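**Q** I'd like to go over a predicted model; first the sequence, then the structure.
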Amino acid sequence: MTLAATGELVLAAAAAGRAVAAFNIITLEHAEAVIAGAEQTGKPVVLQLSENAVRFRDGRLLPIALAAGACAEAAAVPVGLHLDHVKSPELLRQAADAGFGSVMYDAAHLPYAENLETTRSAADWAHANGLWIEAELGEVGGKNGAAPLDPHAPGARTDPDEARRFVADSGVDALAVAIGSTHAMTSRTAALDHILLARLTKAVDVPLVLHGSSGLPDSELAAAVAGGIRKVNIGTALNVAMTEAIRTHLTPADPRPYLTAARTAMTATAAAMISALN
């Protein structure tokens, strides 16, 4: 297979009433495991690099992006490459040359008018450079180690009327919505507001994206897809699987045994979560 366009994968899933799993990767082992899991299920998948992951790699996007792209080119299923949670305009403008087909520009922490203004500018640039662009309205909590938002806090839920206006005025291709999930959850105990999801699906004419999906049980993931979610972001579940495997198989002199175990554990996690969506 060749590297696929994220937008095409999401739109194809939407047409079939399905969702594409999008996994945040940090290391080469993450990328290899996600693709192996996707190959086991026979489903397309998206590899995502976040701004935080790029920061971890000393701010150098190209080495890990090229490695992920090479993994995608060798995969037996279609694989998209997505730059996730970008706040830096400088990083945004590296996306096209680094092989990404899509980007998520994250200004959800800003007041509505500022979010719209900066996202509109990002969308104009992305479209001029052939990129599919996702944004967020309402704020999915738990980013960067922050505590989850109170469900009644301003911005903790996406307003359908605001979402309709935001999509029309910003020109984005997909919208991440806040409906009860939280980033960085290590237990799968979260529950979504499915009534709100139904209202958002009716209000918005672009694909909806669910962030913070590692904290959702399979039943909630399946219900989210049935309710209109078309891209499901997963990251923490991979890292939990990786860390637990490394703890069990850690050796003092050779990293290969514990990295092999970590990759195997992440492959199983990726395959299970992809299967839960379809």
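**A** Thanks, I have the structure now.
**Q** every contact and neighbour count from this point should use C-alpha atoms.
**A** OK.
**Q** now do the strands in the stretch 1-150 of the chain.
**A** Ranges of strands in the stretch 1-150 of the chain, per DSSP state E, counting those that start in this stretch, are 3-4, 20-24, 45-50, 79-86, 102-105, 132-137.
**Q** try this one side by side with the last:
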Amino acid sequence: MPLTPTGDLVTRADRHRSAVVAFNVVTLEHVEAVLAGAEAAGTPVVLQVSENAVRFRRGHVLPLARAAAAAAECATVPVALHLDHVRSDHLLRQAPDAGFSSVMYDASRLPYADNLAATRAAADWAHSHGLWIEAELGEIGGKDGEPPRDPHAPGARTDPAEARAFVADSGVDALAVAVGSAHAMTARTATLDHDLIARLDAALDVPLVLHGSSGVREDELAAAVARGVAKVNVGTALNQAMTGAVRRHLAAHPEAVDCRTYLTAGREAMTREVTSILAGFSRA
């Protein structure tokens, strides 16, 4: 079926007090695994291509974006295409022609005033080109190999009053908030601040987004969704599943040279991970 706008999926989830899961994809195997898992679970899904993934693809966004869109059109569930963690204005401006309906513009590394100014400019441009836009306020941490900041440190978490002003002044459509998770976690040990999530939900009139969800247990995610999170981002969990399966296959078959054999093992492992994650949300 045709691609579905990200904003439609997230807004619908927010209205029904549920969440849509957004999976970061790096290879076509990631894309195929996410779609197979979504079909097995019978649920909509978002395919996310990050600026880091574009960098890995030698700086070209179109090959992976167009492959993802073509695969999504064969899916039997609604699928959206989202450009994630964009810091480059040049990449932002490629989003519409590459088929993305939404973008997460990340100026969170900047001081508040600079973050706001950059995000306001990005939101104005995005809206003028039909894009739904997400931003980030607070320090989620863990991107680009940086050590995650202590989520309990003063100033690390998103302040509801500051978030209300930021959303109003920037004009963004959704806000990624720092509530105790971190990017690139390989163990599900994060403890979320559910009271803060509820206060952020009450303060804002846009959906909340949770980044770094690979490090959050199923019960913690369910509680976060119940308190207002409408978009949940997952990336590292897929890479763990794929890498582990490839390692096991090559250890068991040291003679293997056909990449299709171990990539199949990796794709199947990611499909199982996606199905399990989505099933967890359906049980919530």
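**A** Structure's in. What do you need? This is a predicted model, so every value here is computed, not measured.
**Q** tm score of chain vs chain?
**A** The TM-score (TM-score structural alignment, normalised by the length of the first structure) is 0.98; 278 aligned residues with a Cα RMSD of 0.9 Å.
**Q** of all the strands of the stretch 1-150 of the first structure, which one is nearest Leu250 of the first structure?
**A** Closest of the strands of the stretch 1-150 of the first structure to Leu250 of the first structure is strand 20-24, at 23.5 Å (criterion: Cα to Cα).
**Q** what angle sits between that closest one and strand 79-86?
**A** Using axes from the mean of the first three to the mean of the last three Cα atoms, to 10 degrees, the direction of strand 20-24 of the first structure lies 60 degrees away from that of strand 79-86.
**Q** before we move on, the earlier item: mind putting the strands of the stretch 1-150 of the first structure into CSV with distance to Arg165 of the first structure and mean neighbour count?
**A** Shown next, in CSV, are the strands of the stretch 1-150 of the first structure (distance: least, Cα to Cα, whole Å; neighbours: other Cα atoms under 10 Å):
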stretch, distance to Arg165 of the first structure, mean neighbour count
strand 3-4, 30, 22
strand 20-24, 25, 27
strand 45-50, 27, 27
strand 79-86, 21, 26
strand 102-105, 17, 26
strand 132-137, 11, 28
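**Q** in a markdown table, list those strands along with distance to Pro154 of the first structure.
**A** Putting the strands of the stretch 1-150 of the first structure into a markdown table (distance: least, Cα to Cα, whole Å) gives the following:
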| stretch | distance to Pro154 of the first structure |
| --- | --- |
| strand 3-4 | 37 |
| strand 20-24 | 27 |
| strand 45-50 | 25 |
| strand 79-86 | 20 |
| strand 102-105 | 20 |
| strand 132-137 | 12 |
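**Q** closest to Gly227 of the first structure out of those?
**A** That would be strand 20-24 among the strands of the stretch 1-150 of the first structure, by Cα to Cα, at 14.1 Å.
**Q** which residue in the second structure aligns with Leu238 of the first structure?
**A** Counting by TM-score structural alignment, Leu238 of the first structure lines up with Leu238 in the second structure.
**Q** how about that match, secondary structure?
**A** helix (DSSP: H, G, I helix; E, B strand; the rest coil).
**Q** for it, give me its contacts.
**A** 30, 270, 273-274 (Cα atoms under 8 Å, 6 or more residues apart in numbering).
**Q** ok, which of the strands of the stretch 1-150 of the first structure comes nearest Asp161 of the first structure?
**A** strand 132-137 (11.2 Å).
**Q** which residues are in contact with that closest one?
**A** By Cα under 8 Å, 6+ apart, strand 132-137 of the first structure touches 6-7, 101-108, 119, 123, 126-127, 155, 158, 163, 166, 172-178.
**Q** buried residues in the helix or strand just after that strand?
**A** Counting by DSSP states H and E, the element after strand 132-137 of the first structure in chain order, helix or strand, is helix 160-170. Neighbour-count burial for helix 160-170 of the first structure flags 160, 162-164, 166-167, 170 (criterion: 16 or more other Cα atoms under 10 Å).
**Q** quick one, what contacts the residue nearest in space to the middle of the first structure?
**A** With distances taken as Cα atoms, centre = their mean, Asn233 lies nearest the centre of the first structure, 3.3 Å away. By Cα under 8 Å, 6+ apart, Asn233 of the first structure lies in contact with 21-24, 209-213.
**Q** need the max-distance pair from those.
**A** Asn24 and Val209 (14.0 Å).
**Q** ok, back up a step: now the host helix or strand of the residue nearest to the centre of the first structure on the second structure. Mean distance?
**A** Using DSSP H and E, Asn233 of the first structure sits within strand 229-234. Taking mean Cα distance after the TM-score superposition for the first structure, the mean distance separating strand 229-234 of the first structure from the aligned residues in the second structure is 0.2 Å.
**Q** next, the angle from that strand to strand 45-50.
**A** Using the same axes, to 10 degrees: strand 229-234 of the first structure against strand 45-50 is 60 degrees.
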